[in-house]
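[1] Sequence plus predicted model, see below.
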Amino acid sequence: MTPIPETIPPIEVRMAEIVFPNHTNHLGTLFGGQALAWMDKAAFLAAARYSRRTVVTARSDQVDFKLPIRIGQMVETVGRIVEVGRSSMKVEVELIAEDLHTGERKLCTRGHFVMIALDADGHPTSVPSLPGDIPGP
């Protein structure tokens, strides 16, 4: 794998969780609030990593819960910077459920979060432009 030069900020973060009973509702599926918390965390990490700044959530756009996520499934949360403004970053976040026994993976939830970079005084500050062409692996 070719290393990515340090001048190109990383645009993606991946996290993995396992769904335990305390994460679920009475149907044994992931609470929507827990899903949103994991998604917001991934958006935060992606934006902070990309900008190398303190970031806060400004907005969560439409979040689509397509399929339920069940107890015992692994959830991969992928946050990816898809748009950059002066101080804002739009992060697309996906929750992908994986059955650890069969390896079957399904996209279950997708949403967008707008994160704002802050300076040391807590004011919005500029972030790097999104590169037009990011080299692949």
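    Yep, that arrived.

[2] all contacts plus neighbour counts: C-alpha atoms, from now on.
    OK.

[3] And what about residue 134, helix, strand or coil?
    Classification of residue 134 into helix, strand or coil gives coil, according to DSSP: H, G, I helix; E, B strand; the rest coil.

[4] And it, how close does it get to residue 93?
    As judged by CA to CA, to the nearest Å, residue 134 and residue 93 stand 19 Å apart.

[5] which of those two has more neighbours?
    Comparing residue 134 with residue 93 by neighbour count (other CA atoms under 10 Å), the higher total belongs to residue 93, at 29 against 12.

[6] Included below, for side-by-side comparison, is a second structure:
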Amino acid sequence: MSEAPESDYRPTEARLLHMVFPDHTNHLGTLFGGQALAWMDMAAFIVASRWARTTVVTARSEQVDFSQPIHKGDLVEVVARIARVGRSSMNVEVEVINENLLTGERKLCTRGRFVMIALDPLGRPTSAPPLPATA
């Protein structure tokens, strides 16, 4: 099996795993919303950086919905996918899924969108590679 040259490798998805420890939780033992947002932003940054192969910054977070609590001791999987690419912007959809390590039960808990901007070495917006056309 041959792989694409390293310089051509541009994944459209990133997955991060985190354990929810006590210092990540509020007085109810559930994950702080700000911690979830930080993990989501990090995943969006990683997938956008790997796609653009240049410096990227967060321009906006949009429509973040917290639908289920995430508890201390849960495993959290953060999945970020490039959904759309403009000239310099990349829209990234991010999902946060919790997993109970003892039962294996998984639930989609949080979903949001982030807009990341590709920057040139002088910090100005620069072109991001377009997504391949889909059939």
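    Okay, I see it. Just so it is clear, the structure is predicted and the values come from calculations on it, not from any experiment.

[7] Neighbours of residue 24 of the second structure, how many?
    17.

[8] do you know how far it is from residue 135 of the second structure?
    From residue 24 of the second structure over to residue 135 of the second structure the distance is 43 Å, taken as CA to CA.

[9] what do you get for residue 61 of the second structure?
    Computed as CA to CA, the residue 61 of the second structure to residue 135 of the second structure distance reads 29 Å.

[10] same check, this time on residue 22 of the second structure
    Counting by CA to CA, the gap between residue 22 of the second structure and residue 135 of the second structure amounts to 46 Å.

[11] With residue 26 of the second structure instead?
    When CA to CA is the yardstick, residue 26 of the second structure and residue 135 of the second structure sit 46 Å from each other.

[12] do the same with residue 89 of the second structure
    Between residue 89 of the second structure and residue 135 of the second structure the distance, using CA to CA, works out to 23 Å.

[13] tell me the secondary structure for the residue nearest to residue 61 of the second structure when sequence neighbours are not counted?
    In space, not counting the residues next to it along the chain, residue 61 of the second structure is nearest to residue 114; the distance is 4.3 Å by CA to CA, 6 or more residues apart in numbering. Assigned with three-state DSSP, residue 114 of the second structure falls in the strand class.

[14] Please give me every residue in contact with residue 114 of the second structure.
    Residue 114 of the second structure sits next to 41, 44, 58-62, 91-94 when contact means CA atoms under 8 Å, 6 or more residues apart in numbering.

[15] chain center to stretch 12-24 of the second structure: distance?
    On the basis of CA atoms, centre = their mean, to the nearest Å, stretch 12-24 of the second structure sits 10 Å off its chain's mean C-alpha point.

[16] Much appreciated, bye for now.
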